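Student: Got a sequence here, can you build the structure:
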Amino acid sequence: MSKTLNLKRLSARRAALPLAVLAVIAGGAQAQIEEVVVTAQKRTENLQETPIAISALTSNDMEKRGILDYDDIVKSMPTLSQTPYPSSDLLILYMRGQGVSDPMQVTSDGSVGLYIDGLYISRPQGALFDLAGLERVEVLRGPQGTLYGRNTTGGAVNLITAKPTGEFGFKQNLSFGSRDYFRSLTTVDLPAIGDLAAKLTVMKRNQDGYVKNAGGADFGMNDQLGGRLALRWDAAEDFTVDYSLETGTLESAPIYYQSTIDTGLYPGYITGEKPSGKTYRPMDLKPSESVFEGHGLTLTWEATDSLTVKSLTGYRELEFDNYQNYAESFTIPAYAFDGIDNRQFSQELQFIGDVGNNLEYIVGLYYFKETSDHYQNYVTDLTPVGGGIVDKDRDVTSIAKSQAIYSQVTWTPPVLDNRLELTLGARYTEDEREATRDFLVNNFPLELNASNKQSFEQFDPSFTVNFLWNDGLSTYAKVSTGYKAGGSSEGSAPGTFDQTFDPEEVTTYELGLKSEWWDRRLQVNTALFYSEFTDMQLAFTADSYDASLVQSYNAGEATVQGAELSVILMPTPDLRLQLEYAYLDPEYDEVIASTGSIFDPVINPLSPYQVGDEIKKLFVVPYSPENSVNLTADYTFWRTASMEANATVNYSYQSKVYDTTPAGPGVPNRDFYSRPSYGLVDARIGFVFDLPRGDTATVALWGRNIFDKEYRQHVIGLGGAVVPTPLGPAGFTFSAVSWAEPATYGIDLIYEY
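Tutor: As a prediction, the model looks like this:
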């Protein structure tokens, strides 16, 4: 990294303590909030001095709060919203009202980018794998159209792993808990051999399912094994090579659905008004499996005192086999299998430097290629509606390429005591995508080698004005743009696979404040944003009888506005309080009835609309709670010369959300597709002992959802459609409900040397 980096910021904060200095030394030292270092803008910066909406979690935060995977990360940050896909190791992930409701489709991209050490992860399958060996997590909110690998409209989640130190270190975590929960995490830092250092992490984790099944895998079971090898070679005084290999296997079973009505067709059926701890009949359910292997190579060359050149190369393979049994929750049997093979490669070059003390820059080149194969088999009994047994086979191959050049320049004009920063960013992106599909129904080919091919190009600028009012207060104003590439619909009706959709674009205006008060015992950060979306990619049902046939269109425009607040208070060296709050107000400004959709009278003769009609009243932005809150209290309540005890309590709240887009105020009984608000409490009490040789031992008792709150984690509205069809009137009449897992309790045993 440039040796003259951020001199102006250091001079502006001469009174601040060095980075990574903790607030306290027991016995009278003044409490101070720890400074957090981030690399969100490809430079090492203090989070408080970075003029973007960003949140960060350190490894210490994650250990105390029991954060183990993406699901836990999302629940800890109100700006993010998650819902488990019917598959148990796949998330529907939204940020600031932006996401993808069907992440199983390989012919389209997500709105929230996932990264490990700056390397993009294109597919979220296996996302619930244990995130062992992290140094910190950085969550960037809003469009990432300038600096990050893939262009995304919602934001980015970047995992930063702990690098080898070159000195011997050992840490062993053992956890035991409810439903035979077991987790072992072993981390070994090896002494450097010459200029080569290595770190090895091995993780094993498993837990029984929380819905027992006498005929196969229990719903909600989880069994995973993974490892990571990190190497660091200081090849020269100014040249460093970092290589990582990670691999893992995750076996799991899906979440369990219960219908809210009992049709009387299935003796002994247990409805979903309350969660059930067992299936109403034995079900032949196989465990699903995700297997991945990833390689990362980062070369860092300190070319001069003012220029750093970096090369980031990534390769990742994923094999995903998913079995889903909907357990008659649709009132008719439904079963699905999805198999995905994915291979991705990325290459990025970065030139990071400064010109004197007043101009910093980064220039980058990016290339990405992804090849995916997705086979789906879906079996359902449509006899009650005159369709008989329907067995669908769909086989899709998708190839996506993206290349980009980007730059960001920050200028500090020699006025106002160097407290004003002007940042201009720009990115030019070219995307190509092609796909082929075979479609069979009851083994009869309705479509073979159907194909589509697309290409897009996009220019995305951004501009930020940041002003440092004093050493502890700064405000910024930002306008940024981003886009999500177009694609095609895997689930479109036979004969329509050539109908594609174009990119979705967003422009976001943001005002932010970052501040520290009371001698760095109080930190208050806030952001206000207003986003305008055009050519929104919306999926519509494309058949009057078969709701599984879906086509996506650029049919919408929307505005999403909101506010985000983060407050940290450390009144004493032993007590840390944190509040995270997010308010969202999303609204569709326009949705147009499209040709070939369920709104088209040619497809659905009972539709009250014509192609081109305004139908926004039928739609709502899904997975977007109006209010989300996270409260954390961390209190060290006992200290001796060789031991300390601390307690961490976390409360998270999410208001009502809808689990689909077509559930607007104009849809009758739309609340059958909604999830009520809920709040959860997690807690941990830990005792840390200093041992004679400088090593430590920790014993901690923990609980997740300690009050055993019963809440719905996913809901599917059934019994009707958004408009009248030959099968019935508009609206929903019942739900398929999946209840979240009950309270879990356990103990952590940790030894560290």
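Student: C-alpha from now on. contacts and neighbour counts both.
Tutor: OK.
Student: can you give me the helices in this protein?
Tutor: All helices of the chain, identified by DSSP state H, fall at 7-12, 59-65, 70-76.
Student: Relative to L382, which of these is closest?
Tutor: helix 70-76 (34.8 Å; CA to CA).
Student: Find the residue at the geometric middle of the protein.
Tutor: Against the mean C-alpha coordinate of the chain, by CA atoms, centre = their mean, the closest residue is L93 at 5.1 Å.
Student: re the thing from before, and the helices of the chain, which is most packed in?
Tutor: Of all the helices of the chain, helix 70-76 carries the top mean neighbour count, a mean of 20, counting by mean count of other CA atoms under 10 Å.
Student: From the contact counts, what lies against that helix?
Tutor: Packing partners of helix 70-76 (3 or more CA pairs under 8 Å, 6 or more residues apart in numbering; DSSP states H and E): strand 80-84.
Student: Tell me which other helices or strands the strand it packs on touches.
Tutor: helix 70-76, strand 91-95, strand 712-718.
Student: what does it contact?
Tutor: For strand 80-84, contacts defined as CA atoms under 8 Å, 6 or more residues apart in numbering pick out 71, 74-75, 90-96, 623-625, 713-714.
Student: Now show me the structure for the sequence below, then we'll compare the two:
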Amino acid sequence: MKAHFRRAWLASTILAASAMAAAPAWAQNAAGEGGLEEIVVTAQKREQSLQDVPIAVTAITPDSLQANRIFTVNDLSAIAPGVTVKPSPGGSSVPVFTIRGQSSFGVVPGSDKQVSIYIDGVYVSSPRGSIFELPDIQRLEVLRGPQGTLFGRNATAGAISITTRDPSGEAHIKAEGSIGNRDAYRFRVTADLPQMGPFSAFGSFVRNYRRGEVRNAAAGLIWDRSSSPFGVQRSAEYLGTVDSNSYFGSVKFEPSDTFKIVYKYDRNEDSGTPDVTGFVGYDPNFSQLPALVGNILKPLYASQNLYARADGKRPDVATNGFAVPRTQTVQGHSATATWQASDSLTVKNIFAYRKSQVLGPTPIDGISSLTFTQPALVPYATLVAFSSIGTPGIPNAAAAQAAIPAFAAQLAPLVGQRFILVAAQSASVSKQWSDELQVNFTSGNLNATVGALWFHSKDVAGGPQGLQNTLSFPTFVPQNGKIPLGNEGVYNNEATSIAAYAQLEYKFTPQFEVVLGARITRDKKSSTFTYNTRGPTGVVSPNTVITPPDFKKTKPNFLVGLNWTPNDDTLIYGKFSNSFVSGGSTGGIPYEPETAKSWELGIKADFLDNKLRTNLAVFHVDYNHFQQSQSTSATASAALALPILTQLYGATIAGEMLPKLSVFVGDQGKVRARGFELEVTAAPTRGVTMGGSLSYTDISFPFVEPGVLAANGGRLDVTARPAWTGSVYGSYETQPLFGETTLSLRADAFYQGGMSFAGNPAIQIFDWNRGAEKVDGYWTINGRVALRRLALGPVDAELALWGKNLTNRRDMTTALFTPFATSASYVPARTYGVDLSIEF
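Tutor: Sure, this is the predicted structure:
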């Protein structure tokens, strides 16, 4: 691996040197039509040309958004070098980003994530609040590497910045409609009103539906959560269904050329179904489980159709009886006031409020529930007897053995009920308030950006009211679907963050510029964890409230950089920066702030009269106290959490708390990432644009916390992080075929390298789940063909054919190893359809 990395590093260095040496000659020899347009980004809190920004940033163009049908952040995988995105296992489809060796979840209540998402400059704190149809986008930027100075905490791996458009002030209507396979339809209407005095406004509505790609063999099961606001639901007929309504509106008040206030509102209502959790397989001997447990599961698994796919490919049918349509509402308000005090001074203030509410029940084990059968009754009665009276090897074991028939008679009514192994029904309500003041000053050789931020959030998460968060072995649910009360675990979290920052860019000469940045952040977090216990007879104990000490921390960030522009078309930069993810605790299990230290060298160069653009970044990042999301349903994670809880609260409370926690944050130790990211774009002649990207990341664990290593059997491999990613695309637009109508063709191909899913194959991989050990590298291909600027009477129209994942890749994106079985998530199935848009 080290030799491989050295070769990749050497290749990228030679490429950079060649580009610098060749720049003058290429520019002199440039001729012909074509050329790349300037791309404007706000990666440094002000508008700049992409090629002038000393940051590894990918700006996703409207054509790319349209051709690849990018509607949510989960659609951004491989669109930028080294960036992969996938929905986390679970009904809420929280995005999991991988950037520069960092895998960002943020699914643990009260925790933060390593990749920040910003909408119009507003940080979206809750990961469950970041999944919705993207509104009217003006710019979408993917910033790679630590962004601690300007974007603040929780951006150790990078940031996603989405900028929506302001009202145009001109009367305009655009309507788009699409139909596709699997009963898909999507329509969007946007209307701009004419300016009335200092006011202008627009609004849009999007309706999006597509039936899921995997049939649910356990459709129609009733799940009764009437103790909570979610009521009674039925398991979905298809898994992976998209079903959402999105609203967006904006009003601009601009009384003068120097001052404006823009208010924006977005809302998304989502009742789609969870993606399939496929069943890879189970150990027929249950050798990883106690014999008393294995004896129960053997007859249950053997008596029912599980639709297992041991090869790790996406199935056509699955038994996900616990998967019901999610209930998800996300909304946000923001007001941005901008004052152009002078030609050199701009003052901006962004005030915002956001709220999200989510319930997303989903299986974890790939099955979610089995029917409890007669052959399992005596083995279960044996487990209950020995748990209640005695265990083998102690004096009262004989009494337990003798009591088995009586217990079997008592438990006989359970036959025919649903028997749940591992299933999640997490619910959350998140609210956040923020206000940020920014000042930009430009004069002569100096650019200065200074600001201050106040942020406050409240989050309530856990099982639906009165119900258990993660249902685990052994949970019985009667056939009427009434989920039993109790075993509830609820997190209440509050966080307040105050920060001040400054970044100065000073040109010593026209070619050399120094960049200095600093930020100071004060975080305070408080939390409680409330749980109860349901006894064997169904009696629920009174609530127990755990109140850990508040987390308080003041952390600085720094950035030092040097920019060199040897000519107007070339920028070479080098910088050191650091960043952090805030610390905290989960049910009292503490975790330190995660820190990142990054060294980066980059070159951005345009050649041949802007017909060729090459951007290269070489980086080295060290992460310390890496925050790894853990699930107590996993044996290794439970082994890690139990000693900590025991030390904090004693063995009795620790045993009660562990299954109710469901998830927590563990300190994994150190992660090191080194590699390069290359983007190339060319417009050799009129109507033709092509390009691609290539990235390589060497990831290692220089130090693993001993507790984590011991819990994983003494070995921890790198998982779910591909070393290589790449992309190629090409587009062509003809001269007018008739009138002003042109034909546009575009194809995109994205490559994700192979990766492993098993942290310790020796204890996770066997003959029956060999297909879940790793996934080989694969390409996904998207395409679009469109007739543009069709004149239909008084309106302009566009008609297009499109396809996504045209080769219908079925590869895994995640594998889950539980003590009971192995399950997986997958690449979304092929979609295709027809678009028609009109505007006037």
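Student: if I pick the aligned partner of the residue nearest to the centre of structure 1 in structure 2, what's in contact with it?
Tutor: Using TM-score structural alignment, the partner of L93 of structure 1 in structure 2 is F97. Shown in contact with F97 of structure 2 (CA under 8 Å, 6+ apart): V83, T84, V85, K86, S103, S104, F105, V115.
Student: Without its sequence neighbours, what residue ends up closest to F97 of structure 2?
Tutor: Excluding its sequence neighbours, the residue lying closest to F97 of structure 2 (CA to CA, 6 or more residues apart in numbering) is V85, at 4.6 Å.
Student: what's the closest of the contacts of strand 80-84 of structure 1 to G177 of structure 1?
Tutor: Nearest to G177 of structure 1 among these: D71, at 18.6 Å, using CA to CA.
Student: Looking for the alignment partner of that closest one in structure 2.
Tutor: With TM-score structural alignment defining the correspondence, D71 of structure 1 maps onto N74 in structure 2.
Student: Burial check on S388 of structure 2, number of neighbours?
Tutor: For S388 of structure 2, the tally of surrounding residues (other CA atoms under 10 Å) stands at 11.
Student: Could you list which residues are in contact with it?
Tutor: The contact partners of S388 of structure 2, by CA under 8 Å, 6+ apart, come to A400.
Student: That one and A397 of structure 2: what is the separation?
Tutor: 10 Å (CA to CA, to the nearest Å).
Student: Also F508 of structure 2?
Tutor: Taking CA to CA, one finds F508 of structure 2 at 84 Å from A397 of structure 2.
Student: Same drill for these two, tell me which one is more crowded.
Tutor: Applying other CA under 10 Å to F508 of structure 2 and A397 shows that A397 carries more neighbours, namely 16 against 11.
Student: wait, isn't that one in contact with F386?
Tutor: Yes: with contact defined as CA atoms under 8 Å, A397 of structure 2 reaches F386; the gap is 7.0 Å.
Student: which one in structure 1 is aligned with E37 of structure 2?
Tutor: When structure 1 is aligned by TM-score structural alignment, the residue opposite E37 of structure 2 is E34.
Student: and its match, how many neighbours?
Tutor: A count of nearby residues for E34 of structure 1, using other CA under 10 Å, gives 17.
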